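Engineer: sequence? don't have it. structure:
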């Protein structure tokens, strides 16, 4: 199994390795199916950018590092229901959210290295909810690297899951952090830090964010973590390569993001996730099959099915590719 962009799909050589779902969480195409050109166009119109496929070069790649798909789908459904409850002014099912936080902690802690399921493997109408779940997973990984205990991780997850709740309360984009804060601060069952995560996740370390232009340690650590996770998830869901987005994040150290949080982020997230395709400096295209110890030096498989651990081959280098457009990415902040 491997992850490809939808434009890379080849009907003659590939079949789906994971089901495709629509905005109602219904299965559109099941595992093992091939995609007709007509359906491929429909999937693109739905906003689906990535597919999990099985082909000759990805045979027996298990992607064990990837977050558990059923758990992820359940998380998306719970977040979707929560946001709808807010929109309809119904009482929130906080027990479901708290139980979800516990499930995410268990799922992440049982893996040495964790690879995300891209939010754009689902229909674009679910993007707000898939994004929120992925931001929570990334935040959890960063918090774990920073030595947070389970109580701290739970509050961090809840803040991350609800960081964009203001978007269902108000249409003005730059007002959604404040709207989310005003709503969450009145839910006494939630730690007040969750409300401040919503309020502060678009602030910048140098004071040039919004809505209040606070800076440095005025921004609570939970919000600093969610800020990086939010930026990274948005960037990769739009087709940017993970390692290039990470380079951009490192370049924004001490201006947009806190250096300490960046350091934890770099230790948390693999720049070359298993199941993805990269190019070597020789020009050869290879598939990442796993990670042994060093996330920057994965195990790769060549077209002739030969597997190489880049840890053992210091002269074989990955081509970094074209840099991300920094100005375009900054608009995601």
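Structural biologist: The structure has been received and is ready for your questions. Just so it is clear, the model here is predicted, and its values are computed rather than measured.

Engineer: switch to C-alpha atoms for all contacts and neighbour counts from now on
Structural biologist: Will do.

Engineer: quick one, helices of the stretch 101-250 of the chain?
Structural biologist: Remark: helices assigned in the stretch 101-250 of the chain by DSSP state H, counting those that start in this stretch are 127-145, 150-161, 176-184, 192-200, 221-237, 242-251.

Engineer: would a markdown table of those with mean neighbour count and distance to residue 284 be doable?
Structural biologist: Shown next, in a markdown table, are the helices of the stretch 101-250 of the chain (neighbours: other Cα atoms under 10 Å; distance: least, Cα to Cα, whole Å):
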| stretch | mean neighbour count | distance to residue 284 |
| --- | --- | --- |
| helix 127-145 | 25 | 31 |
| helix 150-161 | 24 | 39 |
| helix 176-184 | 22 | 45 |
| helix 192-200 | 26 | 43 |
| helix 221-237 | 24 | 23 |
| helix 242-251 | 19 | 18 |
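
Engineer: try this one side by side with the last:
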């Protein structure tokens, strides 16, 4: 059973973890099913984990499944860390291992005919680079599937997306992990990471220029106002245009130091508002089809005054999930709760997504 996301300052001893919590390198900090105590809560605070899923009787029987297996996700995070560290040390990269992980990701996603992304990945904030890279790769492949890419194109997309930020391995940590705004000089240095990434990837064996151009162009803008080369429109490689959308969405919807997390519907509004400017409008449309606007576990208010939790989301009806009603118009708990499927009741809609916690 899984309920809403709770911010860590709302978590109490005795609550049970509903979804595994990951460390910065893919390791499990706390597994699903563990009861929280003061030591665990303090440790999560130290690791800068901002929020977690907690089990709750009101949502008994609801399960949120990730789009790839926990094993594949952890292996991909570990591999990303290993490759980036090897680049820092000017050591070799195990290309065969990279290809295996890429194949696993693509194959798992292709085996799911009705993918809809609704899992908020809970991870430590003190180094989110590796898990961010995996998230972007997964989102990119799912978008590529929606766009009808063939198998080879999906693997090229996955590889380039996984290493789109590899140029950051050559960036000073004082810039990468700075919480205050960058100075003009620091920003100029930071903006070099796509060029550095391109240079790294094009020199690796069996990595083709298609993969390398994803790293080079993932900060280009559709209107030509991006960097490093100011490319515009379809001059930017199609795979890079996909990664640009997925990269921005993951950054907006993930807890980061000094930056509040947007809810999916808020991030989607940003993508739609910038279609044709920052982003390719056709790719944004494809992306919207794979994202749950109201993910399972979201606390919502309906236009009839009642409040509840989203318990099921539908790929073809992103604004019409199934909601378990928990409180009446006066805020009194309803027992037993009842479910409303918004696809069957067009007169009812979600008017507000409640704060987490």
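Structural biologist: Right, received. Where do you want to start? A quick note: this is a predicted structure, and the numbers were derived from the prediction, not measured.

Engineer: for the helices of the stretch 101-250 of structure 1, could you give me TSV that also reports distance to residue 283 of structure 1?
Structural biologist: Formatted as TSV, the helices of the stretch 101-250 of structure 1 follow (distance: least, Cα to Cα, whole Å):
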stretch	distance to residue 283 of structure 1
helix 127-145	31
helix 150-161	39
helix 176-184	44
helix 192-200	43
helix 221-237	23
helix 242-251	17
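
Engineer: the closest residue to residue 1 of structure 1 other than its chain neighbours: how many residues sit nearby?
Structural biologist: Nearest non-adjacent residue to residue 1 of structure 1, counting by Cα to Cα, 6 or more residues apart in numbering: residue 54, 4.6 Å away. Residue 54 of structure 1 sits with 21 neighbouring residues when counted by other Cα atoms under 10 Å.

Engineer: show me what contacts residue 54 of structure 1?
Structural biologist: 1, 2, 14, 15, 16, 17 (Cα atoms under 8 Å, 6 or more residues apart in numbering).

Engineer: ok, now residue 253 of structure 1?
Structural biologist: With Cα under 8 Å, 6+ apart, residue 253 of structure 1 has these contacts: 259, 262.

Engineer: check the alignment and tell me where it lands in structure 2.
Structural biologist: Counting by TM-score structural alignment, residue 253 of structure 1 corresponds to residue 275 in structure 2.

Engineer: sec struct for residue 52 of structure 2, please.
Structural biologist: Following DSSP: H, G, I helix; E, B strand; the rest coil, the label given to residue 52 of structure 2 is strand.

Engineer: test my guess that it contacts residue 5.
Structural biologist: Yes - the pair formed by residue 52 of structure 2 and residue 5 meets the contact definition of Cα atoms under 8 Å, at 5.5 Å.

Engineer: map residue 190 of structure 1 across to structure 2 for me.
Structural biologist: By TM-score structural alignment, residue 190 of structure 1 lines up with residue 207.

Engineer: count of neighbours near that match?
Structural biologist: Residue 207 of structure 2 has 16 neighbouring residues, counting by other Cα under 10 Å.

Engineer: tell me how far the nearest residue to it once chain neighbours are set aside lies from residue 245 of structure 2.
Structural biologist: Closest residue in space to residue 207 of structure 2, ignoring its immediate chain neighbours: residue 201 at 6.4 Å, by Cα to Cα, 6+ apart. Distance, residue 201 of structure 2 to residue 245 of structure 2, using Cα to Cα, to the nearest Å: 21 Å.

Engineer: touching the lengthiest strand in structure 2 from outside, list them.
Structural biologist: With secondary structure taken from DSSP state E, structure 2 has its longest strand at strand 317-327. For strand 317-327 of structure 2, the external contacting residues (Cα under 8 Å, 6+ apart) are 58-59, 289, 291-294, 306-314, 333-335, 337-343, 349-350.

Engineer: would you mind finding the match for residue 296 of structure 2 in structure 1?
Structural biologist: Match for residue 296 of structure 2 (TM-score structural alignment): residue 274.

Engineer: that older thread, I'd like the distance between the residue nearest to residue 207 of structure 2 and residue 162 of structure 2.
Structural biologist: For residue 201 of structure 2, the distance to residue 162 of structure 2 equals 12 Å [Cα to Cα].

Engineer: likewise residue 107 of structure 2?
Structural biologist: Remark: distance between residue 107 of structure 2 and residue 162 of structure 2 (Cα to Cα) = 16 Å.

Engineer: again with residue 99 of structure 2
Structural biologist: 11 Å.

Engineer: now swap in residue 285 of structure 2 and tell me
Structural biologist: Distance from residue 285 of structure 2 to residue 162 of structure 2, by Cα to Cα: 22 Å.

Engineer: and what of residue 239 of structure 2?
Structural biologist: Computed as Cα to Cα, the residue 239 of structure 2 to residue 162 of structure 2 distance reads 12 Å.

Engineer: same check on residue 341 of structure 2?
Structural biologist: Noted for residue 341 of structure 2: a distance of 37 Å to residue 162 of structure 2, by Cα to Cα.

Engineer: residue 65 of structure 2 now?
Structural biologist: From residue 65 of structure 2 to residue 162 of structure 2 the distance is 22 Å (Cα to Cα).

Engineer: same check, this time on residue 241 of structure 2
Structural biologist: 14 Å.

Engineer: check residue 50 of structure 2 too.
Structural biologist: Taken as Cα to Cα, the span from residue 50 of structure 2 to residue 162 of structure 2 is 24 Å.

Engineer: got a list of what the residue most central in space within structure 2 touches?
Structural biologist: Taking Cα atoms, centre = their mean, the centroid of structure 2 lies closest to residue 250, which sits 4.0 Å from it. By Cα under 8 Å, 6+ apart, the contact list for residue 250 of structure 2 reads 132, 135, 136.

Engineer: over to residue 116 of structure 2?
Structural biologist: Neighbour list for residue 116 of structure 2: 67, 289, 290, 291, 292, 314, 315 [criterion: Cα under 8 Å, 6+ apart].

Engineer: ok, and the closest non-adjacent residue to the fourth one?
Structural biologist: Counting by Cα to Cα, 6+ apart, residue 117 is the residue found nearest to residue 291 of structure 2 once chain neighbours are left out, at 4.9 Å.

Engineer: now do the third one
Structural biologist: The shortest distance from residue 290 of structure 2 to any non-neighbouring residue, by Cα to Cα, 6+ apart, is to residue 116 (4.8 Å).

Engineer: now for residue 185 of structure 1: which residues touch it?
Structural biologist: Contacts were defined as Cα under 8 Å, 6+ apart; by that measure residue 185 of structure 1 touches 192, 195.

Engineer: distance check, it against residue 160 of structure 1.
Structural biologist: 15 Å.
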